[in-house]
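> Okay, predicted coordinates and the sequence, questions at the end:
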Amino acid sequence: MTVVHEAGRYETASADGVAIIVAPQESYGPTDRAQVAQFVQRGGTLIVASEDDRTNQFLSEIGVNARIDGALMRDEQNNYRNASLPVATEVSEHRYTEAVEGVTLNYGSAINTSVVPAQRGTEWQGQHLVNSSQFAYLDRNRNERLDDDEVLEARPVVTEESVGAGTVVVVSDASVFTNAMGERDGNRRLIENIVTDHDRVLLDYSHGPSLPPLMYALLVLRSSPFIQFFLSLTAIGGVVIWVWGPPSRRWLPARIRGRKTSPKHPGRLSKEELIEYLTTEHPEWEEKRLRRVTEAIIRRREQSADND
């Protein structure tokens, strides 16, 4: 799996791989469009996930006829928690939909395959992989209710069509590929089928939203053996310190720690060693105070021994 931050990576991408573009927010320039289109033309698989109809320009420019409607899909009967999270239950047989019983959208839309450019013929040459239930409708005015001019019917939410020697799959909701919605059984299975069907996966963020900091750090970590090695050493060092305690002054040279002998626990020092220890730890103390504290420690130690 490779994260792509510039479209130039498509030039060297394997035609046996799959590229996933999630919620493209910026327009692809002529050069970038050409690189993506060439990847598909020579046999690559491209997944475009978006509920925004502004993505249609990009789809048109790479030769895809399917169009994202852009209106919010709702389903009062088949949904997850509420009607704005419809569950598309009509699933066609396909390698990507194996064991997929339904795909859950999160404020998603539908895909329009009935409007096909005249220069490409009058019929759409593709396949509906997943359709909504027959109780779904497009809430164009977003008033959260079915109006007289809104129709209940099954609509495609995942489609596939051939472009050159390659394939383009359109998903009408970018959130299908997010962590939260990816936990839904059908969504997770759909993603797994797509990924495991290819040897290489490109995650294209070159024209989409920026990665969250933690996700970016994780991807950098996975792609850098040096950082992994460094963090492993750091973790091992942390375990050693946790088990054995932090480094003490007894690890330092005698000329640095100011005494020739390693300190022992005060409870095990003789009177002379205890005075030496306190002198090193508290050089500002006067001799009378050193001896007074030393005698107090010895008395307390002896009383403790008697109590035992």
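Thanks, I have it.
> alpha carbons only for contacts and neighbour counts from here, please
OK.
> Next, residue 180: secondary structure please.
helix (DSSP: H, G, I helix; E, B strand; the rest coil).
> Okay, it and residue 103: tell me how far apart.
Computed as C-alpha to C-alpha, to the nearest Å, the residue 180 to residue 103 distance reads 13 Å.
> Neighbour count for these two, which is higher?
Per other C-alpha atoms under 10 Å, whichever of residue 180 and residue 103 has more neighbours is residue 103, with 29 against 10.
> isn't that one right next to residue 85, touching?
No - Residue 103 lies out of contact with residue 85 (C-alpha atoms under 8 Å); the separation is 10.0 Å.
> Give me the distance from the helix or strand that contains residue 84 to the chain's centre.
Using DSSP states H and E, residue 84 sits within strand 82-88. Shown here is strand 82-88, whose average C-alpha point lies 23 Å from the average C-alpha point of the whole chain (C-alpha atoms, centre = their mean, to the nearest Å).
> ok, and here's another one to check against it:
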Amino acid sequence: MALLWRNVSYPRALAVSLALVLAVVLLYGGLTSTTAFGAYNSAWDGASDLRDLADDQDSEAILAQNTTAYADHDPNETVSVVLSPDESYGQTDARRVESFIREGGTLVVAEDFGKESNALLADVGAQARFDGRLLRDEHNYDTAPTLPLADNLTNHPYTEGVDQLTLNRGTPIEPGNATVLATTTNYSYVDANLNGQLDESETMRQYPVATVEQLGAGEVVAVGDPSLFINAMLEREGNRQFARNLLAAHDTRLVDVSHLETLPPLVRAQFALQDSSLLQAGVGLSLVVLVAYLTNVTSLAGAIRRRLTPGSVDSPLDADALGDPFAAADRSSVERWIHERHPDWDPERVGRVTDSVINETAEGGTDD
């Protein structure tokens, strides 16, 4: 091992080290996301812990990049989570989601100030609506009034083992005919003008922040704060258990990112590869060709070095003419040797292999 490292030049070692660092950086960037509520965002505002929590429930979480995924699973055994979508679902996508719910599926929609979630609820026929204004509580909060505690919980399987929910800049829910799962205390109010204080036009009272309602054979759960499910907030009391209850009640768990985020490049490539047998065959064939090419070039370079190294049984060269056995080989001799054995190679390819052989010979490379 020590002899191996002695034969490696410092410039080459530095180049290899930089290449490894770059590869790690590109790999990390290709597998992670910085999108808020992103399933591959491991920062405080990401939802990677929610994806891991779904994986911990004896089955893998499935990322739905398209609403067609709803038809691929048994609705009666499936829950889908939608966190503050950025884009409208549109009629076609909304019909797919509605069909999923009415056939027995469970849809969890979490929102604070966006408009697309209310449009989705209306399109699927749900009654609950997100108020869209900031909820505060000056008396019963976590670290600030904008992190109010909801400790009035209805007895329900989704609230089993949950003492309270902790919101982070959440919004109330107008339940309509939905069953209220959790409400804030009597000290909470809607800060309509966002001035950070209770005004005469603002009233303190309990506000619903989580609801559930039947829709056909399925149900819709509305949560007035998508932040409840992000990495930082899942550590707050009650939030993780509430999320676990929603997921554990179903065998299949979809995380609907179809209208939320662009997946990291390598993750997107992985899903594309999984979905296309033709692409799998193409990648496999490319790898075989690449390995064959590298093997051929490596074998050829080794043969040339042996041919040109004084003292080798294959060498036609005089040792006195080359001097030091680790000195750079004569370029014209290398090119001539390659051309004699591969007359079909173009000059550019001959030049690349010649450069590789000369550089390795000059640095002391051997096949021993």
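It's in. Just so you know, these numbers come straight off a predicted model, no measurement behind them.
> related to what we said a few turns ago, tell me the helix or strand right after the strand holding residue 84 of the first structure.
Sequence order places strand 90-91 as the next helix or strand after strand 82-88 of the first structure, per DSSP H and E.
> Other residues contacting that next one?
For strand 90-91 of the first structure, contacts defined as C-alpha atoms under 8 Å, 6 or more residues apart in numbering pick out 97, 100, 101, 102, 129, 130, 131, 132, 133.
> what stretch of the second structure lies opposite it in the alignment?
Mapped onto the second structure with TM-score structural alignment as the criterion, strand 90-91 of the first structure occupies residues 152-153.
> average distance between that stretch and the first structure?
Between stretch 152-153 of the second structure and the corresponding residues of the first structure, superposition yields a mean separation of 1.6 Å, by mean C-alpha distance after the TM-score superposition for the first structure.
> how about the nearest residue to residue 94 of the first structure, chain neighbours excluded?
Leaving out its chain neighbours, the residue that sits closest to residue 94 of the first structure by C-alpha to C-alpha, 6 or more residues apart in numbering is residue 129, at 7.0 Å.
> nope, residue 226 of the second structure is what I meant
Residue nearest to residue 226 of the second structure in three dimensions, not counting chain neighbours: residue 110, with 4.6 Å by C-alpha to C-alpha, 6+ apart.
> Check residue 82 of the second structure too.
What sits nearest to residue 82 of the second structure in space, not counting adjacent residues and going by C-alpha to C-alpha, 6+ apart, is residue 109, at 4.9 Å.
> The first structure: which residue goes with the residue nearest to residue 226 of the second structure?
The alignment partner of residue 110 of the second structure in the first structure, by TM-score structural alignment, is residue 49.
> wait, that match sits on residue 19?
No - under the contact definition of C-alpha under 8 Å, residue 49 of the first structure does not touch residue 19, with a separation of 11.1 Å.
> Please say which of the two ends up with more neighbours.
Legend: neighbour count by other C-alpha under 10 Å for residue 49 of the first structure and residue 19, higher for residue 19 (29 against 24).
> contacting residues around that one?
Contacts for residue 19 of the first structure (C-alpha under 8 Å, 6+ apart) come out as 44, 45, 46, 47, 201, 202, 203, 204.
> With the second structure overlaid, how far apart is the helix or strand harbouring it on average?
When elements are assigned from DSSP H and E, residue 19 of the first structure belongs to strand 18-22. Here strand 18-22 of the first structure is compared with the second structure after superposition; its mean distance to the aligned residues, by mean C-alpha distance after the TM-score superposition for the first structure, is 0.8 Å.
> That strand aligns to what range in the second structure?
Using TM-score structural alignment, strand 18-22 of the first structure corresponds to residues 79-83 of the second structure.
> Give the buried residues for the matching stretch.
By neighbour count with 16 or more other C-alpha atoms under 10 Å, stretch 79-83 of the second structure contains the buried residues 79, 80, 81, 82, 83.
> now do stretch 24-44 of the first structure
Quick answer for stretch 24-44 of the first structure (16+ other C-alpha under 10 Å): 24, 28, 32-44.
> Repeat that for stretch 81-92 of the first structure.
Going by neighbour count (16+ other C-alpha under 10 Å), the buried part of stretch 81-92 of the first structure is 83, 84, 85, 86, 87, 88, 89, 90, 91, 92.
> cool, and stretch 91-110 of the first structure?
Within stretch 91-110 of the first structure, the residues scored as buried using 16+ other C-alpha under 10 Å are 91-92, 96-97, 100-110.
> Going by distance to residue 279 of the first structure, which of the residues you listed wins?
For residue 279 of the first structure, the closest of these turns out to be residue 106, at 70.3 Å, with distances computed as C-alpha to C-alpha.
> The aligned residue in the first structure for residue 205 of the second structure: which element?
For residue 205 of the second structure, the equivalent position in the first structure is taken to be residue 153, counting by TM-score structural alignment. Assessed by DSSP H and E, residue 153 of the first structure sits outside every helix and strand.
> same deal with residue 294 of the first structure?
Using DSSP H and E, residue 294 of the first structure sits within helix 287-307.
> Over to residue 278 of the second structure?
Take DSSP H and E as the rule and residue 278 of the second structure turns out to sit in helix 277-308.
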